[in-house]
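Student: with the input below, show me the fold.
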Amino acid sequence: MDCNIDMVMVGGRHPINVRYDVGFKSDGKITALNLRVLFNSGISKDFIENIKKYNWCNLSFDIKLCKTNLTSKSSMWAPGGVQGSFVAEAIIEHVASVLFLETNTVRRKNLHSYESLILFYDFVNEEAKNYTLPTIFDKLTATLDYKNRAETVRKFNCTNKWKKRGISSVPIVYMVHCYPVPGGVSIFNDASIAVEVGGIELGQGLWTKVKQMTAFCLEKLCENESLLERVRIIQTDTLSMLQGGKLEGAAHQNRAVLACDILIGRLIPLKHSLQEENGAVSWVSLISKAVQHSINLSASSFFVPSLNNARYLNYGAATSEVKIDILSGETTILRSDISYDCGQN
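Tutor: Next up, the predicted model:
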């Protein structure tokens, strides 16, 4: 389902009412934040996230989830995350305006250090070198291109009365939960590959990621061949795929890897014997021989995250430039640059 349709169906994201007291130094460094939040969660309990993405030094908050007779907004991708990020950015921009400082200067000064990150997120066990948010943010904001665009925006606003432009850079620290999920990979007689996925595709790219990971793993069995076009995703139900789990994290890709490893273990001896006889072995010929030798070409797996990777943090930042018609309220996104740390091979 298209994300915009999803937004219309459930009436947008949760409304929030926020009051805060913030302490800061003249250079923009924030030293204390006290939040009082009312969060309209609708008919079911929900949550708010991403407030801790900045180093507030001293943080206290009173967040109340108010259950009402409105629809729940939980079907939104990253429910509660956008609201929390909006609150954090509103505070940063408020501090910058009071001090007459450039907003990105205040943002950069209050990004977490590795030491403060592990205080605010006590489950973090990654190495300091893997905390890449400051580098990501600098790549977007410390470039000549960004400075030229910001100057262009300023000149446009000086010469236009009813249309205005804005440019803003926003960092993100997003906590991901990993859940146990089952999965299965099957190879058919025609050498096509089917993957059973417990989660649903709602625009977050789940099927694409699983297809890519499956093809990447099984390509170890063939020489310079791409298997991506041979992979298809089978949408399952709770009868064929028990304990399907949720959509967060890399769990669905991991369970595809586990199933592929099982298949590789079965097929690699056959591949080696065929290579000794004929040299290079194509994917189609390998699977054809596997069928003749009655090798099981279907594998099931159940991925269970360890305590160390059940939760982890994602880092990213985006710079967006928009144009607003003050008379009609029409907003146009002119350009968005997104930088995201997707890990290492």
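Student: use CA for all of it now, contacts and neighbours both
Tutor: OK.
Student: which element follows the biggest helix by length in the chain toward the C-terminus?
Tutor: Ranked by number of residues, the top helix in the chain under DSSP state H is helix 251-278. Sequence order places helix 283-292 as the next helix or strand after helix 251-278, per DSSP states H and E.
Student: so for that next one, what gets flagged as buried?
Tutor: 283, 286, 287, 289, 290, 291 (16 or more other CA atoms under 10 Å).
Student: and stretch 22-29, which residues are buried?
Tutor: Within stretch 22-29, the residues that count as buried by 16+ other CA under 10 Å are 22, 28, 29.
Student: hmm, I typed the wrong one, I wanted stretch 238-248.
Tutor: Neighbour-count burial for stretch 238-248 [16+ other CA under 10 Å]: 241, 243, 244, 245, 246, 247, 248.
Student: here's the other one to compare against:
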Amino acid sequence: MSDNASKVIDTKDPGELLAPTPGLSGGIRSASKHDSGPKHVAGEAVYVDDILEPFGTLHLAPGAATVAHGRITKMDLSKVRSAPGVVCVLTADDVPGVNDVSPAHTHDDPVLPDGIVQFYGQPVFCVAAETREQARNAVKLAEIEYEELPAILSVKEALEKQQFVAPPHVMAQGDAKSALVRAKHRRSGAMEIGGQDHFYLEGQITFAIPQEDGDVLLHCSTQHPSEVQHNIANVLGRPANAVTVEVRRMGGGFGGKETQASQWAALAAIVAVKTGRPAKMRLDRDDDMVMTGKRHDFIVEYDVGFDDDGRICGLDIQYAANCGFSADLSAAICDRAMFHTDNAYFLGDVEIRSYRCKTNLVSNTAFRGFGGPQGMVAIERIIDEIAMTIGRDPLDVRIANYYGTTDRNTTPYHMTVEDNVLAELTNDILASCDYRKRREEIDAFNAQSPVIKRGISITPVKFGISFTTTFLNQAGALIHIYQDGSVHLNHGGTEMGQGLFIKVAQVVAEEFQIDLDRIKITATNTGKVPNTSATAASSGADMNGMAARDAAITIKSRLIAFAAEKYGVVEAAVRFVPGRVIIGGVTELEFADLVKQAYLARVSLSATGYYATPKIHYDRETASGRPFYYFAYGMACSEVMIDTLTGEYKVTRVDISHDVGRSLNPAIDRGQIEGGFIQGMGWLTSEELWWDDAGRLRTHAPSTYKIPACSDRPEDFRLELWSSGRNVEKTIHRSKAVGEPPLMLAISVHRAIADAIASVGDYKVIPMLNAPATPEAVLNAVANVAKGMIAQSHDAIPAAGE
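Tutor: All right, here's what the predicted structure looks like:
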């Protein structure tokens, strides 16, 4: 805990600082470069696999199951154990403690299965050898036989058989059923939303170094060091203080390293403790894609009622998520999909149901947006369907359904929306992207172009910021100032390339009024800051920035008290300015000189900081409360061109206006928005996961799984940080989270493709376009729209395939 008793109360709202502090290099608001950026470019950034290996390091390789569901009847590993270089082979019997690494202690995520295999590719044993090649070769020598059991490989089958990893959940407001009956217009439909592989550049990896007394140090690529620490302690049958986890940087995470780093860390730790030798577990790309979870794929069914203006009067919507074989974080992920069913829209009378389906596939897990994107894709599809039904521009229907004031500002989970900026954002992007004129030009183009069709769509983003599991909304930090005035900074957040470390360092630099190069950014370490939350939920800068500022203010208040006493002035007369401290308007010292004097006077120059997000609360039993501290907003206008003969498409222009509040670092925020948008575009267009009838993932390498390439970027990409942005809540310097929200801006691309397809039927047939909108899916939708023209009637607008 920070030393609040000795702290100077800071009454100034730091958010009032609108521009970088003159004379300060690297404070907040400045576009400081990523602290690892030059190292990334030069190849000098040290990741786990770059750490020099001590003599005797062992290398691990997992042995995978070859059935989707089965009982192991024979496992002969004698040839594996006698293979060249093999030092030890692990099975479930070799787990010294609890054979479980589930994040919520549901005891359904074994380190290695004890008799029952639950998905094709599940690790059933692990080899440790002198070299990685020897370990991988030895794995192939295993002789394993199975009694195959019935396998559930689809959401539909899981629903039919009522197989769930967690109980279904319902969220409701008003009376949806009655509202649907009263509605003038009513439509129902269904949508399939595919999953997504994280495809981080650095795969799952842990390097375990044995310590004395059976302890272990883990260099692990994880977003949640404390969870890895606690899980591995349980696996080893040791207290948490026997395990130290350190993370300097990750080569990408996107949620895939929030929970699922634990299994690989556990195997490395067991080998290190068992053999007394360093042990490294590094999955190759194919194994990583086969053995680790992904974004949940969903089936969504909906029934919506609306009036002549397209305003939603009632909505009944059901989600069925493919959770895989275990619970992992599926309950919270599916909850967040429900939370974001509204996106930017007041739904009034609504009922939302969610089914968390158990299948014999890899256990799906956190992915950027954490379920929110699936809910938002569904409602945007519904809005477009409403617009086509009543013959109005989809943008006008969106605006008609926006959250407003007084009686139109309550979410389905009974939270009041207090920071709504949707109208202002929409007006600004309309002025900058010229949507209305471009819509007319596109309609004219499509009318005379029989093969190439263009489409355009504007979609909003309203994304809740906070962990919906309330206790996770806390963070800690540690700051030391050394005698020469240099600063050592540590906190519980992890760096996965998103720029968290540089942002927090800028916060500290601002507080002490010192240049950024005086601050040493250090690796996240459970031995320095304990009991940390995952770097997830877009809350990294919000929470760790506040915790670091808290620690800095504690030390700063001590320095102020010391200077005031030494020089005989009141504390208010001690001011920190860039690189210096002015005392009483007369004495002026270099920051380092004041620090040295304070040290000689025995003033503590070290402090911890702590932050807990205020205001939030949620009662899951009643599905009501305030799960989010605030909302992040954004708008995107995407224009596409499709070839109706091949299904190929190209994104030709994108305009984005995104609200980051008062940006801590505009350069980092722009990078996050651009990257998030492209990743979202990949999810909704090209990234298709496919399992065969045996439950084998066939899209398990770059050759079969297509993430966006440089050539897929929009030809014309225009991005603005919304100039009017300001967080109404007292976040760190009034900034807003920017990690996850930009991904959902890419929904505009999916809806623009659907808009282009709809033009084939003169906007009279609704294209039932699922996600991802691969060229095959687009071509199929074009064909269905053409067929649907035959089914037109004066009473209703048909959906393709109806």
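Student: mind listing the strands for structure 1?
Tutor: For structure 1, the strands defined by DSSP state E cover 16-24, 30-42, 59-67, 163-177, 181-187, 193-197, 231-235, 298-303, 311-325, 331-340.
Student: rewinding a little: and the buried residues of stretch 238-248 of structure 1 as JSON lines, adding distance to residue 168 of structure 1?
Tutor: Output for the buried residues of stretch 238-248 of structure 1, formatted as JSON lines (distance: CA to CA, whole Å):
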{"residue": "241", "distance to residue 168 of structure 1": "44"}
{"residue": "243", "distance to residue 168 of structure 1": "42"}
{"residue": "244", "distance to residue 168 of structure 1": "39"}
{"residue": "245", "distance to residue 168 of structure 1": "36"}
{"residue": "246", "distance to residue 168 of structure 1": "32"}
{"residue": "247", "distance to residue 168 of structure 1": "30"}
{"residue": "248", "distance to residue 168 of structure 1": "28"}
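Student: tell me the one of the residues you listed nearest residue 277 of structure 1?
Tutor: Nearest to residue 277 of structure 1, judged by CA to CA, of the buried residues of stretch 238-248 of structure 1 is residue 241 at 40.0 Å.
Student: where's the aligned residue in structure 2 for the closest one relative to residue 489 of structure 2, distance?
Tutor: Aligned by TM-score structural alignment, residue 241 of structure 1 pairs with residue 529 of structure 2. Residue 529 of structure 2 is 11 Å from residue 489 of structure 2, where distance means CA to CA, to the nearest Å.
Student: identify the contacts common to those two.
Tutor: The contact sets of residue 529 of structure 2 and residue 489 overlap at 477, 478 (CA atoms under 8 Å, 6 or more residues apart in numbering).
Student: check which helix or strand covers residue 206 of structure 2.
Tutor: strand 205-210.
Student: re earlier: do you know how far the match of residue 241 of structure 1 is from residue 234 of structure 2?
Tutor: Taken as CA to CA, the span from residue 529 of structure 2 to residue 234 of structure 2 is 20 Å.
Student: likewise for residue 58 of structure 2?
Tutor: Distance from residue 58 of structure 2 to residue 234 of structure 2, by CA to CA: 23 Å.
Student: give me the more crowded residue out of the two.
Tutor: Between residue 58 of structure 2 and residue 234, counting by other CA atoms under 10 Å, residue 58 is the more crowded of the two (29 against 20).
Student: isn't the more buried one right next to residue 282, touching?
Tutor: No - contact criterion CA atoms under 8 Å: residue 58 of structure 2 and residue 282 do not qualify, at 11.2 Å.
Student: okay, and the common contacts of the two?
Tutor: By CA under 8 Å, 6+ apart, no residue touches both residue 58 of structure 2 and residue 282.
Student: which residues in structure 1 does the helix or strand containing residue 268 of structure 2 align to?
Tutor: Assigned by DSSP H and E, residue 268 of structure 2 falls within helix 262-275. Across structure 1, nothing matches helix 262-275 of structure 2 (TM-score structural alignment).
Student: quick check: next helix or strand after that helix?
Tutor: Using DSSP H and E, the first helix or strand after helix 262-275 of structure 2 is strand 279-282.
Student: tell me which other helices or strands that following strand touches.
Tutor: Strand 279-282 of structure 2 sits against strand 58-64, strand 205-210, helix 262-275, with contacts defined as 3 or more CA pairs under 8 Å, 6 or more residues apart in numbering; DSSP states H and E.
Student: what's next to it, contact-wise?
Tutor: 49, 57-61, 128, 203-209, 264-265, 267-269, 271-272.
Student: so which bits of that strand are buried?
Tutor: Neighbour-count burial for strand 279-282 of structure 2, counted by 16+ other CA under 10 Å, picks out 279, 280, 281, 282.
Student: closest one of those residues to residue 155 of structure 2?
Tutor: If you rank those by distance to residue 155 of structure 2 using CA to CA, residue 282 comes first, at 31.2 Å.
Student: measure that closest one to residue 496 of structure 2 for me?
Tutor: 17 Å.
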